[in-house]
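> sequence plus predicted model, see below.
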Amino acid sequence: HSILVLREDIQVTFIIYYCVVNPRFRRTPIDFHHAIECHQPEVIILGTYGKYGCYCGFGGSGTPVDATDRCCQLHDLCYEEADEMEKSLKEKLFSLIGTIMNTYNSSCIDGQVVCMENSPFKDKVCNCDKDAARCLYRAKPSYNSTYYGLDTTKY
């Protein structure tokens, strides 16, 4: 039980860092975390995808090492498309600095993420997360733990 608490503490620290401190991470990872959890409730998300390959987690460059990493690359590209959309002033601030409190509306129904009643921008972000979570689930057979914490300068 204490290991689980430690992992939750690490995840909270990760969320705060990537929402507030790190300017590259422009979305709240809480929603993406929930989307992945909807498809893979058993997975420890940060310990599985937090620093996987060239694109999972913060940053992203080089050639994806496998199908799992390609899902993360596509997720990054989808967020870039969302950034190009017309947004309200609040959404522009959300896109620029990220925030834990500004999330989209979604539900997990029968193991599927359903995006609900969002602005076009938030709906795009929700669909980015939904598609990436589904992609990661389908790519599970490609997952190779040796790619976790990979030295991306080699790829």
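The structure has been received and is ready for your questions. Keep in mind that this is a model prediction, so the values were computed, not measured.

> C-alpha only now, for contacts and for neighbours.
Noted.

> the strands in the protein, which residues?
With strands called from DSSP state E, the chain shows them at 106-109, 112-115.

> elements contacting the first one?
Judged by 3 or more CA pairs under 8 Å, 6 or more residues apart in numbering; DSSP states H and E, strand 106-109 is in contact with strand 112-115.

> use this one as the comparison:
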Amino acid sequence: MDYETVSPTDFGASLRGLGLNLLVRDVLGEAAFLTEVFGMSAHRLSADFAIMVYHGQVMQLHADHTYGSHPLLGLVPESPPRGAGASIHLFQSDPDQAAARAGVAGGMILQPPVNKPHGLRECCILCADGYAWIASRPLTLEERKAL
């Protein structure tokens, strides 16, 4: 599917399985953050909407105003953090590289890269909208032995 030319109707009809759609104040800013920190690709990028692709997985960003008549918009807090309680795991992102890029891209490192007992090296980065993005990769054999 060509994400740059697919019609909204065809794109919507193609979606399957679990979907992730984030309401954000600034679609262009959030897309730039996700591209810079996690290497996502942005498609159909506008002030209203973006299709984001991460290792073949599709998610969507929508600007608040595109949900004008949707009841969910009334539940979104006026002041950050908006995404409190949700963590979005990106299992194929090197946490050390993501953490190094986060500050320049406007993110805040909530938890620096650390080896976890569940077999992953992770860091937690908050974007400007307060969503917790967890960059992680599997531990190496040496890192597992050191735990």
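Everything's here; your move. Since we're looking at a predicted model, the values are computed, not measured.

> now what about the TM-score between them?
The TM-score (TM-score structural alignment, normalised by the length of the second structure) is 0.27; 68 aligned residues with a CA RMSD of 5.1 Å.

> returning to that earlier point: closest to residue 68 of the first structure out of the strands of the first structure?
strand 112-115 (18.6 Å; CA to CA).

> need the contact partners of that closest one.
By CA atoms under 8 Å, 6 or more residues apart in numbering, the list of residues contacting strand 112-115 of the first structure from outside reads 35, 38, 39, 104, 105, 106, 107, 108, 123, 126, 127, 130.

> again, only using 7 Å
Contacts to strand 112-115 of the first structure, defined as CA atoms under 7 Å, 6 or more residues apart in numbering, come from residues 35, 38, 39, 105, 106, 107, 108, 123, 126, 127, 130.

> any idea which of the strands of the first structure is most buried?
Each of the strands of the first structure was assessed for mean neighbour count using mean count of other CA atoms under 10 Å. The highest is strand 112-115, with a mean of 18.

> can you point out the buried residues in the lengthiest helix in the first structure?
What stands out as the longest helix in the first structure, according to DSSP state H, is helix 120-138. Buried residues in helix 120-138 of the first structure, defined by neighbour count with 16 or more other CA atoms under 10 Å: 121-137.

> re earlier: okay if I get the contacts of strand 112-115 of the first structure as JSON lines plus distance to residue 75 of the first structure?
Below are the contacts of strand 112-115 of the first structure laid out as JSON lines (distance: CA to CA, whole Å):
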{"residue": "35", "distance to residue 75 of the first structure": "12"}
{"residue": "38", "distance to residue 75 of the first structure": "17"}
{"residue": "39", "distance to residue 75 of the first structure": "16"}
{"residue": "105", "distance to residue 75 of the first structure": "18"}
{"residue": "106", "distance to residue 75 of the first structure": "17"}
{"residue": "107", "distance to residue 75 of the first structure": "19"}
{"residue": "108", "distance to residue 75 of the first structure": "19"}
{"residue": "123", "distance to residue 75 of the first structure": "14"}
{"residue": "126", "distance to residue 75 of the first structure": "11"}
{"residue": "127", "distance to residue 75 of the first structure": "10"}
{"residue": "130", "distance to residue 75 of the first structure": "9"}
